[in-house]
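Peer 1: Provided below are the primary sequence and the corresponding predicted coordinates.
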Amino acid sequence: MFRTKFRHIIGATMIAAMAFGSVGVAYSADKVVWNFNVWGGQRAFTKGVEIIKEKLEAVGNGSFELKINYGDALGPKKQNPENIKSGAFEAGQLCVGYYPGKYPLLSVMELPFLLPRDINARAKVEMAVLSHPDIVAELSDRWNSKFFGPAFLPAYEFMGNKRIETTDDMKGVKMRISGLNAKALQVFGAVPTMVTATEGYNALQRGTIDSFGFPYSYAFGSYKLYEVSKYVTEGLAMSGFMCLQTVNIDAWNKTPQAVRDALPAAQEAAIAGMIEAYAAADKKWRPIFRDKLEVVEVDPATRAKLAEGAGKIWAEWTKKT
């Protein structure tokens, strides 16, 4: 039965991809406050939750506040699921690859070469999957949480101090990318090594990572990885983390109805705002990268070669999950 459910999830994801290319609420007098935890500072990635904050607070008219705590101010990112579940804080940012085994169904979105390359299509696919009843149940039953904010990412490229143009160039290279995508690189001799986004600068500087996989281009600029790198790829366009924002269900249920009703429209505004922010980041960062680094244009045949084994990895996921 479970295997059938998991096959249904991956099937639904593929269809969507093709179709689209103490627990409680913090109070201040009569105001409901959600404390939201996220790593790093303001950047294109956080634009979505910043828009949702603006929209929901406007509807709340003083009865609701979404307080964004940057820089992991409320606790380490790897403890966000547990802290949201327990009500240590009401809401937070998640990226599934940081939590191996904790979101088995949702990890479908991190399968290599499953998502479309186009950012608009990626956003639509992720929203469709996040509304799937089995995904909703995984969040609520395992983690006492509910999806509230989109956090889709552009396709991944690699930046670092090893030049990567072909699959042969990956042999022995310590490459940072999440577990399921890592399997596609291991076939060609890469050595996957996972560190968090905030650890990337030091990891490249010290040589514990040779090449860092990140959403292109905003993340490389936001975390200044170009300062400690020589090369960046364009054309690999790999899948990466599946990210989302969740809220504790008890906190959600105590939130004013008008605020809850306003969430779908706020999500749509967040999606549009994130797409604009990623485009603006490309205009800013890609010329800087071309000035400071060697941009390695990856031939489509190389990407196709990497993607050849994806079906086998998908099948293994279905069998094991």
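Peer 2: That came in fine, so what should we check first? Numbering: from 1, shown residues only.
Peer 1: C-alpha only now, for contacts and for neighbours.
Peer 2: Fine.
Peer 1: For the helix ranked longest in the chain, name the packing helices and strands.
Peer 2: In the chain, with assignment by DSSP state H, the single longest helix is helix 263-292. Counting contacts by 3 or more CA pairs under 8 Å, 6 or more residues apart in numbering; DSSP states H and E, helix 263-292 is packed against helix 47-60, helix 119-130, strand 145-150, helix 218-222.
Peer 1: List the buried residues of the helix or strand following that helix.
Peer 2: Next along the chain after helix 263-292, taking DSSP states H and E as the criterion, comes strand 294-297. For strand 294-297, the neighbour count (16 or more other CA atoms under 10 Å) marks 295-296 as buried.
Peer 1: How about residues contacting strand 294-297?
Peer 2: For strand 294-297, the surrounding residues in contact (CA atoms under 8 Å, 6 or more residues apart in numbering) are 163-165, 230-235, 289.
Peer 1: alright, now check it against this:
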Amino acid sequence: MKSLIIAAVATLCIAVAPAVAADTVDGPEVNWKLSLWGKPRAFTAGIDKFSELVSERTGGRFKIEVVYGGQLASPRENLDGLQIGAFESAVLAAAFHPGKMPLSLGLDLPFLPVPDLETRQKVVEAYFAHPAMKEELKNLGVRHLYTVLAPQFEFMGGGEPPETLDDWNGKRVRALAGIGEAMAILGAVPISISPTEVYTGLERGTVDAASFPFSYAHGAYGLHEISNWYTSNLNPGVTHAQLLVSLGAYGALPEQYRKVLEEVKAEAYAFNIQAMADADAKWIPLFKEAGLKDVTYTDEERQQWIDSAAKPVWTNWLKEGADAGKPSQELLDLILTTAKQ
């Protein structure tokens, strides 16, 4: 009996072995560096998972090393670093390069009707699959790999809380792209600084408030330590961050590794979404415990703002795109129809 069991187990191992081997993609040794600012946090969870999955699927032969703290380049220099070949991949926001990535900013328009992160995943993947988006990135010498899925941004700051939307008049706010334009309509003064500069700005009083999602920034950057209020239902929009790769590095990959980059995205996105939910569950109660005032607005106030901000900001972006011969209306329609579906 014992010999029969051993034989059966051996047979099973032989039968299973080819399937296991098929899961590991063979290929040459490839080592990429990925430039990213700050420290590991919910924002970076999907990026770290992406890197981990690529290594697992290739048996460690294709490695993407995530280099934190802006050691390779600052957030605003990541595009330059990709273009000169200083590193192979990087996370960056189009809002840092508005003149170079105007179509990418379509995703950052305020008040886009994207209700949750699962929908956002479908929207960004459809958006970057559009030929015009591929062309914009190709002209910059880069390619889209993955988008960090972020919840709606909210503000946190010091000084007098903005109890009404009129109270934003004159406040200096860290707000980029479409969110900044929407806040300007309220009379706020948008300031474009990188995430790692915000704490110092709030501490010194050069910035009154900053827009980030709770789940990966306000708490992770310690802004609650020097703030006394936050908004919880402003929901002005999102400033997206993309994981991009230089065309040179991507072109040098064997075809099987390129397939791996596509195959791991779904699992990385799922990990990203869960990390954001876990971070919200952690940080929001801590903000309340710290005594920060939760500022909310009525539906009527928000709708008035949406009516006054969304249309002119969207119209301006559409006009700039049309004047440049770009299919901006087609891209906005793509966002709206994908989100609705």
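Peer 2: Everything's here; your move. Values in this document were obtained by computation on a predicted structure and should not be read as measured data.
Peer 1: Quantify their similarity with the TM-score.
Peer 2: Taking TM-score structural alignment, normalised by the length of structure 1 as the basis, the two superposed chains have a TM-score of 0.87; 291 aligned residues with a CA RMSD of 1.4 Å.
Peer 1: Nearest spatial neighbour of the corresponding residue of structure 1 for residue 94 of structure 2, chain-adjacent residues omitted?
Peer 2: Alignment note (TM-score structural alignment): residue 94 of structure 2 maps to residue 96 of structure 1. Closest residue to residue 96 of structure 1 apart from its sequence neighbours, by CA to CA, 6 or more residues apart in numbering: residue 242 at 5.5 Å.
Peer 1: can you count the residues close to the one you found?
Peer 2: 21 (other CA atoms under 10 Å).
Peer 1: Look up how far residue 328 of structure 2 lies from the residue mapped onto it from structure 2.
Peer 2: Residue 242 of structure 1 maps onto residue 240 of structure 2 when the alignment is built from TM-score structural alignment. Distance, residue 240 of structure 2 to residue 328 of structure 2, by CA to CA, to the nearest Å: 17 Å.
Peer 1: ditto for residue 214 of structure 2
Peer 2: Separation of residue 214 of structure 2 from residue 328 of structure 2 (CA to CA): 30 Å.
Peer 1: Between the two, tell me which one has more neighbours.
Peer 2: Neighbour count, other CA under 10 Å: between residue 214 of structure 2 and residue 328, residue 214 has more, with 28 against 22.
Peer 1: ok, residue 178 of structure 2 - contacts?
Peer 2: Contacts of residue 178 of structure 2 (CA under 8 Å, 6+ apart): 105, 108-110, 237, 239, 313.
Peer 1: Just put the residues you listed in TSV and tack on neighbour count.
Peer 2: Putting these into TSV (neighbours: other CA atoms under 10 Å) gives the following:
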residue	neighbour count
105	19
108	22
109	23
110	25
237	27
239	27
313	19
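Peer 1: Go through the residues you listed and flag which are in helices.
Peer 2: Assignment to helices by DSSP H places the following of those there: residue 313.
Peer 1: Give the full set of residues in contact with the nearest residue to residue 9 of structure 1 once chain neighbours are set aside.
Peer 2: In this structure, residue 9 of structure 1 finds its nearest non-sequential neighbour in residue 105, 7.2 Å apart by CA to CA, 6+ apart. For residue 105 of structure 1, the contact set (CA under 8 Å, 6+ apart) comprises 6, 9, 134-135, 138, 321.
Peer 1: mind listing what's buried in the host helix or strand of residue 332 of structure 2?
Peer 2: Following DSSP H and E, one finds residue 332 of structure 2 within helix 328-340. Within helix 328-340 of structure 2, the residues that count as buried by 16+ other CA under 10 Å are 328-329, 331-332, 334-335, 338-339.
Peer 1: Would you point out which residue is most central in structure 1?
Peer 2: Among the residues of structure 1, the one closest to the centroid is residue 243, at 2.9 Å (CA atoms, centre = their mean).
Peer 1: ok, that one touching residue 98?
Peer 2: No: contact criterion CA atoms under 8 Å: residue 243 of structure 1 and residue 98 do not qualify, at 9.7 Å.
Peer 1: residues shared between the contacts of these two?
Peer 2: The contact sets of residue 243 of structure 1 and residue 98 do not overlap (CA under 8 Å, 6+ apart).
Peer 1: Can you pick out the ones from the contacts of strand 294-297 of structure 1 that are in strands?
Peer 2: 231-234 (DSSP state E).
Peer 1: All the helices of the stretch 51-200 of structure 2, residue numbers only.
Peer 2: 78-84, 117-128, 131-139, 177-185, 198-204 (DSSP state H, counting those that start in this stretch).
Peer 1: now the ones you listed in a markdown table, with distance to residue 223 of structure 2?
Peer 2: What follows is these, written out as a markdown table (distance: least, CA to CA, whole Å):
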| stretch | distance to residue 223 of structure 2 |
| --- | --- |
| helix 78-84 | 24 |
| helix 117-128 | 24 |
| helix 131-139 | 33 |
| helix 177-185 | 19 |
| helix 198-204 | 6 |
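Peer 1: Please indicate which of the ones you listed has the most neighbours on average?
Peer 2: helix 177-185 (a mean of 23; mean count of other CA atoms under 10 Å).
Peer 1: so that one matches what in structure 1?
Peer 2: Aligned using TM-score structural alignment, helix 177-185 of structure 2 spans residues 179-187 in structure 1.
Peer 1: Ok, stretch 40-54 of structure 2 next?
Peer 2: Using TM-score structural alignment, stretch 40-54 of structure 2 pairs with 42-56 in structure 1.
Peer 1: in that stretch, what counts as buried?
Peer 2: Buried-residue list, stretch 42-56 of structure 1, by 16+ other CA under 10 Å: 43-53, 55-56.
Peer 1: What is the nearest of the residues you listed to residue 191 of structure 1?
Peer 2: Nearest to residue 191 of structure 1 out of the buried residues of stretch 42-56 of structure 1 is residue 45 (CA to CA; 27.2 Å).
Peer 1: Structure 2: which residue goes with residue 31 of structure 1?
Peer 2: Alignment note (TM-score structural alignment): residue 31 of structure 1 maps to residue 29 of structure 2.
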